[in-house]
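Engineer: predicted model and sequence below, questions to follow.
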Amino acid sequence: MGYGLLAGAIAAEVLATTSMKYSEGFSKLWPSLVTGIGYVVAFALLAQALKTLQVGTAYAVWAGAGTAAVAAIGILFLGETLSLAKIAGIVLIIAGVVVLNLGGAH
């Protein structure tokens, strides 16, 4: 159950961050609302996930997966450039999350 809530928190955070790009500095109503609501939902779900998951692991997975997903969305859909540094960063984030989970931190 904890990891399901964490997945929902990650999805909400990614949606909120992506919407922030479209809000143009919070000057557009709907993307701004999606951003605000998305972050509230993300933190609410993360708080519920922390009832059963260790905070260090949950936060690392939440932040890491969200960062990697937003970077991928930027590259795939928002025209951001793909560089060796971005690829290496995403791979290191994913590797860190895997190590945390395999290392018995949960």
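Structural biologist: All right, it came through fine.

Engineer: from here on, contacts and neighbour counts on C-alpha atoms
Structural biologist: Fine.

Engineer: hmm, residue 17 is touching residue 33, no?
Structural biologist: No - Residue 17 lies out of contact with residue 33 (C-alpha atoms under 8 Å); the separation is 11.7 Å.

Engineer: another one to put next to it:
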Amino acid sequence: MRHFLYLLLAIVSEVIATSSLKASQGFSRLWPSLLVVVGYGAAFYWFSLSLKQIPLGIAYAIWSGLGTVGVVLIGLFLWGETLNALRVFGIALILIGTVILNLSKAEG
């Protein structure tokens, strides 16, 4: 179960790093730029630990799917970005795909 904690830490680190890219303003602001570098470094570290137990394809699908949703939520609440019905539908498809991959892991 620890490997899923590592994956969750990877996702959170990646969402923080990706969200900080906007605040870095093209790496022209020091602290957000440092957060980008540290966040991605931490994300890859945690992700590598999760891969000791979780198959690569499954781990990456979860990481990218939940990371996408996390960044969308940050965009909504922190940056005031908007969603329309088509975007919500696309995000729902990502989540559904992530769930299906997790369910298929239990069978295969």
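Structural biologist: Arrived safely. These numbers come from a predicted model, not from an experiment.

Engineer: could you get me the TM-score between them?
Structural biologist: Scored against TM-score structural alignment, normalised by the length of the first structure, the superposed chains reach a TM-score of 0.95; 106 aligned residues with a C-alpha RMSD of 1.2 Å.

Engineer: hang on, the earlier thing: and residue 17 and residue 33 of the first structure? Which one has more around it.
Structural biologist: residue 17 (21 against 16; other C-alpha atoms under 10 Å).

Engineer: mean shift of the helix ranked longest in the first structure relative to the second structure?
Structural biologist: The single longest helix within the first structure, with elements called by DSSP state H, is helix 55-77. Compared with the second structure after the fit, helix 55-77 of the first structure shows a mean deviation of 0.7 Å (mean C-alpha distance after the TM-score superposition for the first structure).

Engineer: now do that helix: distance to the chain's middle.
Structural biologist: Its chain's C-alpha centre and that of helix 55-77 of the first structure lie 4 Å apart, by C-alpha atoms, centre = their mean, to the nearest Å.

Engineer: cool, stretch 5-21 of the second structure as well?
Structural biologist: The answer for stretch 5-21 of the second structure is 6 Å, by C-alpha atoms, centre = their mean.

Engineer: quick one: contacts of it?
Structural biologist: Residues outside stretch 5-21 of the second structure that contact it (C-alpha atoms under 8 Å, 6 or more residues apart in numbering): 27, 32-33, 35-40, 42-47, 49-50, 59, 63-64, 66-68, 70-71, 74-75.
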